[in-house]
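Student: Have a look at this prediction, sequence included:
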Amino acid sequence: MPRDTLTGSRIRERRVAQGIKQAALAQQAGISASYLNLIEHNRRRIGGKLLLDIAEALNVEPALLIEGAGAALISSLREAASDVPAVGAEVDRVDEFAGRFPGWAELLSTARQRIMALERNVETLSDRMTHDPHLATSLHEMLSTVTAIRSAASILAEPGEIDPEWQARFHRNIYDDSARLAETSRGLVTYLEADDETATETGAPQEELDAVLEAAGHHVPELEQNASEDGALMRLGDGVSAPARTLLKTWLERYARDAVAIPMDQLVPLLATHGPDPGALTKVLGGDPTRVMRRLAAMPIDVMPDPVGLAICDSSGVLSYRKPLPDFPMPRFGAACPLWPLYRALNRPMVILSLPLVQQGRAGAGVWAEAVAMPVGEIAVNSDPIFEAHMLVRPMPRDGEGAAVPADVGVTCRVCPKIDCIGRREPSILTPTG
């Protein structure tokens, strides 16, 4: 008989905890010990008067025996097992474990959630420590200043007389270098302790642009109404650096061209029919599939309750645009996972690659990705084209579940636990190295 309840497991646990023999409980309930044994192993259903009699014999409320572990808890335990498949956890018995030991099950679920949160923090900090240009520049400046102070101090500490003029010059150098070191240290501490919004004020221009677009939800309402980019630039670019404003201006100009080519009132009805499928939408709308991808990424939450993510890179592989999803984070600095179809598209230009993806260390259905590389600019004589690749990531479509085995990818090598990866560039901080 299929297991549709764990009531029997709870009866057994309550009986054993109270030190009651199986035969004694069966006698109080008016059934045979063999029948109670079948019930306790979830091979016989139980309800009605028999359940009330057993609950009375165990001195518990009947609801405590029929109340099962929540579906969310069961799902969390299954995901925990899938995160570490090498352990060989008995996934087929996870419901029995949750029913018999709900406290331990809740503890494992909570611990897994905390581990995931800590890993996300490690990813962010490692990404920042490894690739943050502001941090690298500050540390280099501090080391250079400390070296200069040490050199001047060593000269003053040497035996023998030093000309008063040179002595005063060395003292002045030490004073100036010390002041510069103190200022750099304060700035570095402020930068490290700042929240994300404050940190971007002193970050790289690309990081400033990412922060501006994230705050705006990657949607610019005035450009949907064919307004000038100047007003949007003034609104969104307030407080950012001049280089970041240049990047923002370029992005807004492209946004405006996309909005004119594919108006929002034309795209919204098609979403109801085709969903956020860039291949199907390109067939209907015609033109460039990368433009369709950018328009999908620019849709507000009231139009697309399930937003899509988008990554854009140039021929060098550097991410020039990123709109991550909670289920598919993207690195803030440096290169992403080389297994992303974003980079494969550069090897197969003008072909839409479509496949499911699952990031290492993240359970769940994963995402569906479409990637394509298109030439930038006009065709020129005796000049090879420069390609730009787009990768749209969206929630797994229902009709796509089970259609293909998801490809295992990561975020970036530094925080990817996949050891035997042909595309690995550097060791991961999440796995031990031999």
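Tutor: Yep, that arrived.
Student: C-alpha from now on. contacts and neighbour counts both.
Tutor: Will do.
Student: what about Asp384, which SS state?
Tutor: coil (DSSP: H, G, I helix; E, B strand; the rest coil).
Student: Equivalent analysis for Leu392, please.
Tutor: strand.
Student: Just to check, it is in contact with Val372?
Tutor: No. Counting by CA atoms under 8 Å, Leu392 sits too far from Val372 to count as a contact (9.1 Å).
Student: Can you point out the buried residues in stretch 226-244?
Tutor: Under the neighbour-count criterion of 16 or more other CA atoms under 10 Å, stretch 226-244 has Glu229, Ala232, Leu233, Leu236, Gly237, Val240, Ser241, Ala244 buried.
Student: Same question for stretch 23-34.
Tutor: Leu25, Ala26, Ala29, Ala33.
Student: how would you label Ala335: helix, strand or coil?
Tutor: coil.
Student: ok so, going back, identify the farthest-apart pair in the buried residues of stretch 23-34.
Tutor: Farthest pair in those (CA to CA) is Ala29 and Ala33. Separation: 9.9 Å.
Student: returning to what we had before: so which of the buried residues of stretch 226-244 is the closest to Leu357?
Tutor: Nearest to Leu357 out of the buried residues of stretch 226-244 is Ala244 (CA to CA; 32.0 Å).
Student: In contact with that closest one, which residues?
Tutor: Ala244 is in contact with Pro205, Gln206, Glu208, Leu209, counting by CA atoms under 8 Å, 6 or more residues apart in numbering.
Student: and what of His131?
Tutor: So His131 contacts Phe333, Gly334 (CA under 8 Å, 6+ apart).
Student: What separation do you get for it and Glu378?
Tutor: The gap separating His131 from Glu378 is 34 Å, by CA to CA, to the nearest Å.
Student: Would you check that Ala57 makes contact with Gln27?
Tutor: No. In this structure, Ala57 is not within contact of Gln27 by CA under 8 Å, at 9.9 Å.
Student: who touches the residue nearest the centre of the chain in this structure?
Tutor: For the chain, the residue nearest the mean C-alpha position is Pro329 (2.9 Å; CA atoms, centre = their mean). Taking CA under 8 Å, 6+ apart as the contact definition, Pro329 lies against Val411.
Student: List the neighbours of stretch 420-434 that are in contact with it.
Tutor: The contact list for stretch 420-434 (CA under 8 Å, 6+ apart) reads Cys337, Pro338, Leu339, Cys413, Arg414, Val415, Cys416, Pro417, Ile419.
Student: Dump the residues you listed to a markdown table, plus distance to Glu401.
Tutor: A markdown table is the format used below for those (distance: CA to CA, whole Å):
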| residue | distance to Glu401 |
| --- | --- |
| Cys337 | 23 |
| Pro338 | 24 |
| Leu339 | 21 |
| Cys413 | 27 |
| Arg414 | 30 |
| Val415 | 27 |
| Cys416 | 25 |
| Pro417 | 25 |
| Ile419 | 27 |
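Student: alright, now check it against this:
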Amino acid sequence: MSRLPIGRQIREERQKKRLTQRTLAQAAGISTSYLNLIEHDKRPIAGALLNRIAAALGTDAGRLSGAANTRLAQDLMEIARTHAGLPTAEPEAVLDFVGSAPAWARAFLQLHRSYREASETAAALSDRLSQNPALIELSHAVLTRITSIRAFAEILREHGELDELSQRRFSGIIATEADALGSGARTMIELLSATPGQAAGISPDEEVDDFLVYHNNHFPELEDAADALRGLIGQNDRITDTAIAARLESRHGIRVTAMPETADTPESGVIRLDSARSAVSNRFLLARHLVEQDHAALLSDIVQASPLLTGEQARTTGRRALANYLASALLFPYAPFLAAAEDWRYDIERLAHHFGGSFEQTAHRLVTLRRPGAEGIPFAFLRSDPAGNLSKRFSIPGLRMPRYSGGCALWPLYGAFRTPDRIVPQLAHMPDGEHYLLVARCVAKRAVGYGEPGTLFSVMLGCDAAYAPRIVYGDLFGGSRAAATATGIGCRSCSRAGCPQRAYPPVLAPTPR
């Protein structure tokens, strides 16, 4: 997708600050005429100049560059592509719409979210009504009561000559049936109210997704806090469980015991680790408890300062996401982790073994390596359960992770379920001609007790195929595009003709496979 026009943002911000073009141009070290061209989007702007203009306006470069609006434009494009009834939107038209009327664009997205939530709730209620015997019986009872009340009411209306005794008898029947109807309706409402999923404009999880994308899933202040905490603990590359537990007890008075986990929490002074869980899961859990104790104020400050997290539930979820980020930064220190990733050509399993993490934890950390001047390969991230429910999505330019629909069935994200504990690489050829290297693996989280079901997920990373020579999984394709698999993002947005996995007709005009 093309970039959002930045000039309009600069002009509006300058006018808000009551600055003239000449004043801002002088502060940024450019001519007034050049600033005029920038404000009318006739000259591109980025890097140092954008930072100077942002500093002169007293704002951050991310706000001027429209990072949040870029996500908004991507969401609108996805909605257009996944709904057959909507016209196909050109990227430039969407960018112009978002750039010129961001409030209306957000309102449109909010309307779509409300429609989607309402549709899902109606479908869930319909499904529950059709499958629950109690609700079916109540539905028939309610209809029977309504019919009875109507019949006796018509008798009273049409036969005014009834004697007083008959009138009292029919009125009593109506009252009794009305009481029964009310009771049945209340019971039905109680049963239906237990159905999960209530209509809402945007879920807390979606707000947190927007929050992470706005920050490019990189938080320098949390990286600095992790480095400082690692120094206090006195360990570098690999922090042991013992060191974390010692810090929890000496600094916060919280004791860690290797016993079956109960309801004990850090607030009770005890953390009980269940030995049935994997060692890497327990280590990450301890790290998260530690950062939540050591940096509670920092986590809360970042969450409270964000306008993207509007509700208490979203802020709570966002705070947990930041705590997980900080725990990851503590266990996988930025500089050593990036150096190892480059040396070992992003071999996820080798990195996981060296730093003591799981496949998913290591993949998460690779996505956050976005420090300016010391960046890793930009990866997209997506997780799916066996039913195809997508979570923990993070997109990169060109490779959008689906938000309102399932991903392409030909992705290794789904193929990995057929080969548990084996990495499945794929060179994906998109309908627009772009190539991406996708890497997926099925990960199992075993049950912690007898009779408890385990959980199964597939985790996928993706990046531009141009980075394939730097990645060990790219060797499988030897730099040749001939081994590429024709894929898409999702059925409705994919224009490939003759795809054997197609589930829905394409919105776009078909193109040859």
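Tutor: Received it, and whenever you're ready, just let me know what you need. These figures come from a predicted structure and were not determined experimentally.
Student: Put one on top of the other, what's the TM-score?
Tutor: Remark: TM-score between the superposed chains equals 0.51 [TM-score structural alignment, normalised by the length of structure 1]; 255 aligned residues with a CA RMSD of 3.5 Å.
Student: right, and the pair among the contacts of Ala244 of structure 1 with maximum separation?
Tutor: Across the contacts of Ala244 of structure 1 (CA to CA), the longest gap, 6.2 Å, separates Pro205 and Leu209.
Student: so what sits against both of those two?
Tutor: With CA under 8 Å, 6+ apart as the test, Pro205 of structure 1 and Leu209 both reach Ala244, Leu247.
Student: Between these two, point out the one with more neighbours.
Tutor: Leu209 (26 against 20; other CA atoms under 10 Å).
Student: can you pull out the strands in structure 2?
Tutor: Along structure 2, the stretches classed as strands by DSSP state E are 255-257, 270-272, 370-371, 374-375, 380-384, 390-394, 424-429, 435-445, 455-464, 485-486.
Student: In TSV, list those strands along with distance to Gly62 of structure 2 and mean neighbour count.
Tutor: Below are the strands of structure 2 laid out as TSV (distance: least, CA to CA, whole Å; neighbours: other CA atoms under 10 Å):
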stretch	distance to Gly62 of structure 2	mean neighbour count
strand 255-257	42	17
strand 270-272	40	20
strand 370-371	14	16
strand 374-375	17	11
strand 380-384	20	23
strand 390-394	18	19
strand 424-429	31	24
strand 435-445	26	22
strand 455-464	23	23
strand 485-486	35	17
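Student: Out of those, which gets nearest to Asn36 of structure 2?
Tutor: Nearest to Asn36 of structure 2, of all the strands of structure 2, is strand 370-371, at 31.9 Å by CA to CA.
Student: That closest one vs structure 1, average distance?
Tutor: Compared with structure 1 after the fit, strand 370-371 of structure 2 shows a mean deviation of 2.9 Å (mean CA distance after the TM-score superposition for structure 1).
Student: List the contacts of that strand.
Tutor: Under the criterion CA under 8 Å, 6+ apart, residues Asn216, Asn217, His218, Pro220, Gly376, Pro378 lie in contact with strand 370-371 of structure 2.
Student: Check the residues you listed against Arg22 of structure 2 and report the nearest one.
Tutor: Asn216 (33.0 Å).
Student: what about that closest one, how many neighbours?
Tutor: Other residues close to Asn216 of structure 2 by other CA under 10 Å number 17.
Student: What of Ser65 of structure 2?
Tutor: Number of residues near Ser65 of structure 2 (other CA under 10 Å) recorded here: 21.
Student: what do you get for Glu253 of structure 1?
Tutor: Glu253 of structure 1 has 16 nearby residues by other CA under 10 Å.
Student: What of Arg283 of structure 2?
Tutor: 22.
Student: Could you check which residue of structure 2 pairs with Gly187 of structure 1?
Tutor: The criterion is TM-score structural alignment: under it, Gly187 of structure 1 has no aligned partner in structure 2.
Student: Does anything pack onto whichever strand or helix holds Gly187 of structure 1? Which helices or strands?
Tutor: Secondary structure assignment for Gly187 of structure 1, by DSSP states H and E: helix 164-193. Here helix 164-193 of structure 1 touches helix 133-157, helix 196-199, going by 3 or more CA pairs under 8 Å, 6 or more residues apart in numbering; DSSP states H and E.
Student: so what's the aligned partner of Asp230 of structure 1 in structure 2 up against?
Tutor: When structure 2 is aligned by TM-score structural alignment, Asp230 of structure 1 is paired with Ser300. By CA under 8 Å, 6+ apart, the residues touching Ser300 of structure 2 are Arg319.
Student: Asn217 of structure 2 versus Pro333 of structure 2, what's the distance?
Tutor: For Pro333 of structure 2, the distance to Asn217 of structure 2 - CA to CA - is 16 Å.
Student: now swap in Arg186 of structure 2 and tell me
Tutor: Distance from Arg186 of structure 2 to Asn217 of structure 2, by CA to CA: 46 Å.
Student: for Leu248 of structure 2, same thing?
Tutor: Taking CA to CA, one finds Leu248 of structure 2 at 27 Å from Asn217 of structure 2.
Student: ok, those two, which is more surrounded?
Tutor: A direct count of neighbours by other CA under 10 Å for Leu248 of structure 2 and Asn217 places Leu248 higher, at 25 against 19.
Student: gap between the more buried one and Leu330 of structure 2?
Tutor: To Leu330 of structure 2, Leu248 of structure 2 is 14 Å away according to CA to CA.
Student: what's stretch 37-48 of structure 2 aligned against in structure 1?
Tutor: The aligned range for stretch 37-48 of structure 2 is empty, by TM-score structural alignment.
Student: first to last residue in that stretch, what's the distance?
Tutor: With CA to CA as the measure, stretch 37-48 of structure 2 spans 17 Å from end to end.
Student: Over to stretch 291-302 of structure 2?
Tutor: Terminal residues of stretch 291-302 of structure 2 lie 14 Å apart, using CA to CA.
Student: show me the contacts for Gly201 of structure 2.
Tutor: Gln110, Leu111, Arg113, Ser114, Glu117.
Student: Tell me the buried residues within the residues you listed.
Tutor: Among the contacts of Gly201 of structure 2, those classed as buried by neighbour count (16+ other CA under 10 Å) are Arg113, Ser114, Glu117.
Student: returning to what we had before: out of the buried residues of stretch 23-34 of structure 1, flag the one nearest to Ala272 of structure 1.
Tutor: Checking the buried residues of stretch 23-34 of structure 1 against Ala272 of structure 1 with CA to CA, the nearest one is Ala29 at 58.4 Å.
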